[in-house]
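**Q** what's the 3D shape of this:
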Amino acid sequence: MPAKKLARPLLFLGPPGAGKGTQARAVAAHFGVPQISTGDMFRDHVARSSALGRQAKAVMERGELVSDDIVSGMVAERIRRPDCAGGFLLDGFPRTVPQAERLETLLAEAGFPGPLAVNLEVSYTSLIRRLTGRRTCAVCGEIYNIYERPPQQEGRCDRDAGELTERADDREDVVRERLNEYERKTKPLIEFYRHRKALVGVNGDESPEALTGRLIQLLEKAA
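**A** Model prediction:
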């Protein structure tokens, strides 16, 4: 078991493809806290073809963001579960300043302090390669990249030989729209958390392993 816990709820900022999900999983495992991923929740609903899933799928395939009411309602329910009592990570929320303001209310109502935001800074060229090259195992969810981390056998997962699939929102035209959407709506969050002295910036162009190590060291010092 880890010797330290997170001092406050943690969230990752950065554009699509910055590695927020990868780092959230690694940091959550190290500190023994849950990773609350809106992306995972959306994909679960899409896979089950629920009413929310059908709505979310249509929105994500257009490269747009799901409504605040849907997302904040999901988060409000999730952070009140018992496994969040010792801390948690938010992955994919908030994405706008109004969502960040809503999150402060949700956290206060649930008895948590304000979050610490970690901003993963990645170049535009790297983001395009990461996203358009991303492939996901249909069986275990392992993520590959045909440019930077290809599987040993083309189109098949190294772990279980599952088929590697491309997400609809990883097509290049959708990727560019997602990045434009980030610039318009999500990037102002950096200033929001900087103003509250609750922002830490890190170089997201590093290897995932190096970045994880640096994040853990930083967060343990803050604990």
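**Q** only C-alpha atoms for contact and neighbour calcs from this point on.
**A** Fine.
**Q** check contacts around the most centrally placed residue in the chain.
**A** Among the residues of the chain, the one closest to the centroid is Asp91, at 3.4 Å (C-alpha atoms, centre = their mean). Taking C-alpha atoms under 8 Å, 6 or more residues apart in numbering as the contact definition, Asp91 lies against Leu11, Phe12, Lys20, Gly21, Ala24, Gln35, Ile36, Ser37, Thr38, Gly39.
**Q** using a markdown table, lay out those together with neighbour count, distance to Gly114 and secondary structure.
**A** Shown next, in a markdown table, are the contacts of Asp91 (neighbours: other C-alpha atoms under 10 Å; distance: C-alpha to C-alpha, whole Å; DSSP: H, G, I helix; E, B strand; the rest coil):
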| residue | neighbour count | distance to Gly114 | secondary structure |
| --- | --- | --- | --- |
| Leu11 | 22 | 10 | strand |
| Phe12 | 26 | 14 | strand |
| Lys20 | 22 | 19 | helix |
| Gly21 | 20 | 21 | helix |
| Ala24 | 24 | 18 | helix |
| Gln35 | 22 | 17 | strand |
| Ile36 | 24 | 16 | strand |
| Ser37 | 18 | 18 | strand |
| Thr38 | 19 | 19 | helix |
| Gly39 | 15 | 22 | helix |
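**Q** one more, for comparison:
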Amino acid sequence: MRNFILLGAPGSGKGTQSDHLVKAFGFTHISTGDIIRDNILQKTPLGILCQQYSEQGKLVPDDIMIQMVKNHLQTVTGDLIWDGFPRTIVQAEKLDQLLHKLNSKVDHTLYFEIDETKLVARITGRLTCPTCGQTYHKTAVPPKVAGVCDDDQTPLVQRKDDSEEKIKIRLAAYHADTAPLIEYYLHQQVLTVIDADMEGPAVWDQIMEVLK
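**A** Sure thing, here's the model as predicted:
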């Protein structure tokens, strides 16, 4: 079991590339957001705790998050892509400890480096189909008919958290909590910088160089 962490600011392209890796190599995508939702839906003891924290507007504590991740790892096989986790140094240290107990480790961390001006333009131009989830961009990848999904002709929408004001809040949180992980994994000698300013195949080609 190899572990690949995708690290970068919101909108840097991590989700898109993780989808490509899943389709191309059959990697298993680990999303802590999905894990939390599944636990809440199934009303597990940990899910009930998560629901309580959510209702209070609080983040799920690291110990609970790690325990849910540990339980989830018992249900998956193959190489793993970690997208959106860890978010902090504490979470990274706990993940290292968990993987060590499973005779595994973080093999590669791909850091998606991007100019923030371009990032804001990329996110504020993003459009999503509420029916099928397909994403577009107003200028970079527009639908064939403006404002309408190519696949099912549903009117496209912009997510509320894709406004410029919300993006700046998310970026501030990223710089405070997640950016220090760059130094953490650089120190462990498992970090590769991906130039995410580039578009399409150019980003994929960089990832393939790492995975050779």
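**Q** TM value for the aligned chains?
**A** The TM-score (TM-score structural alignment, normalised by the length of the second structure) is 0.84; 207 aligned residues with a C-alpha RMSD of 2.8 Å.
**Q** ok, back up a step: which position in the second structure aligns with the residue nearest to the centre of the first structure?
**A** With TM-score structural alignment as the criterion, the equivalent of Asp91 of the first structure in the second structure is Asp83.
**Q** try Gly133 of the first structure
**A** By TM-score structural alignment, Gly133 of the first structure lines up with Gly125.
**Q** just checking, that match touches Lys138?
**A** Yes. Assessed by C-alpha atoms under 8 Å, Gly125 of the second structure is found in contact with Lys138 at 5.2 Å.
**Q** which residue of these two possesses the greater neighbour count?
**A** Neighbour count, other C-alpha atoms under 10 Å: between Gly125 of the second structure and Lys138, Gly125 has more, with 18 against 14.
**Q** tell me the residue furthest from the middle of the first structure?
**A** Of all residues in the first structure (C-alpha atoms, centre = their mean), Gln153 lies farthest out, 27.6 Å.
**Q** how much space between the residue nearest to the centre of the first structure and Leu11 of the first structure?
**A** 6 Å (C-alpha to C-alpha, to the nearest Å).
**Q** list the residues that contact both of the two?
**A** With C-alpha under 8 Å, 6+ apart, Asp91 of the first structure and Leu11 have no common neighbours.
**Q** and the contacts of stretch 155-174 of the second structure?
**A** Counting by C-alpha under 8 Å, 6+ apart, 9-10, 120, 123-124, 126-130, 147-149 sit against stretch 155-174 of the second structure.
**Q** now do 10 Å
**A** 8-11, 87-88, 116, 119-131, 133-137, 143, 145-150, 176-180 (C-alpha atoms under 10 Å, 6 or more residues apart in numbering).
**Q** where along the first structure do the strands fall?
**A** With DSSP state E as the criterion, the first structure has strands at 10-13, 35-37, 89-91, 116-121, 134-137, 143-145, 164-165, 199-203.
**Q** residues contacting Leu21 of the second structure?
**A** Counting by C-alpha under 10 Å, 6+ apart, Leu21 of the second structure has contacts Gly15, Phe27, Thr28, His29, Leu80, Ile81, Trp204, Ile207, Met208.
**Q** ugh, wrong one, I meant Thr135 of the second structure
**A** By C-alpha under 10 Å, 6+ apart, Thr135 of the second structure lies in contact with Thr16, Arg126, Leu127, Thr128, Cys129, Val141, Pro142, Pro143, Cys149, Leu156, Val157, Gln158.
**Q** which member of the residues you listed is positioned nearest Gly200 of the second structure?
**A** Proximity of the contacts of Thr135 of the second structure to Gly200 of the second structure (C-alpha to C-alpha) peaks at Thr16, which lies at 9.7 Å.
**Q** burial of the residue in the first structure that that closest one lines up against, as a residue count?
**A** In the first structure, the residue matched to Thr16 of the second structure (TM-score structural alignment) is Thr22. For Thr22 of the first structure, the count of nearby residues is 15 (other C-alpha under 10 Å).
**Q** quick check: the gap between Thr22 of the first structure and Val174 of the first structure.
**A** Distance from Thr22 of the first structure to Val174 of the first structure, by C-alpha to C-alpha: 21 Å.
**Q** what of Val202 of the first structure?
**A** According to C-alpha to C-alpha, Val202 of the first structure stands 26 Å off from Val174 of the first structure.
**Q** ditto for Asp44 of the first structure
**A** 21 Å.
**Q** name the residue in those two with the higher neighbour count.
**A** Each of Asp44 of the first structure and Val174 has its neighbours counted (other C-alpha under 10 Å); Val174 has more, 19 against 14.
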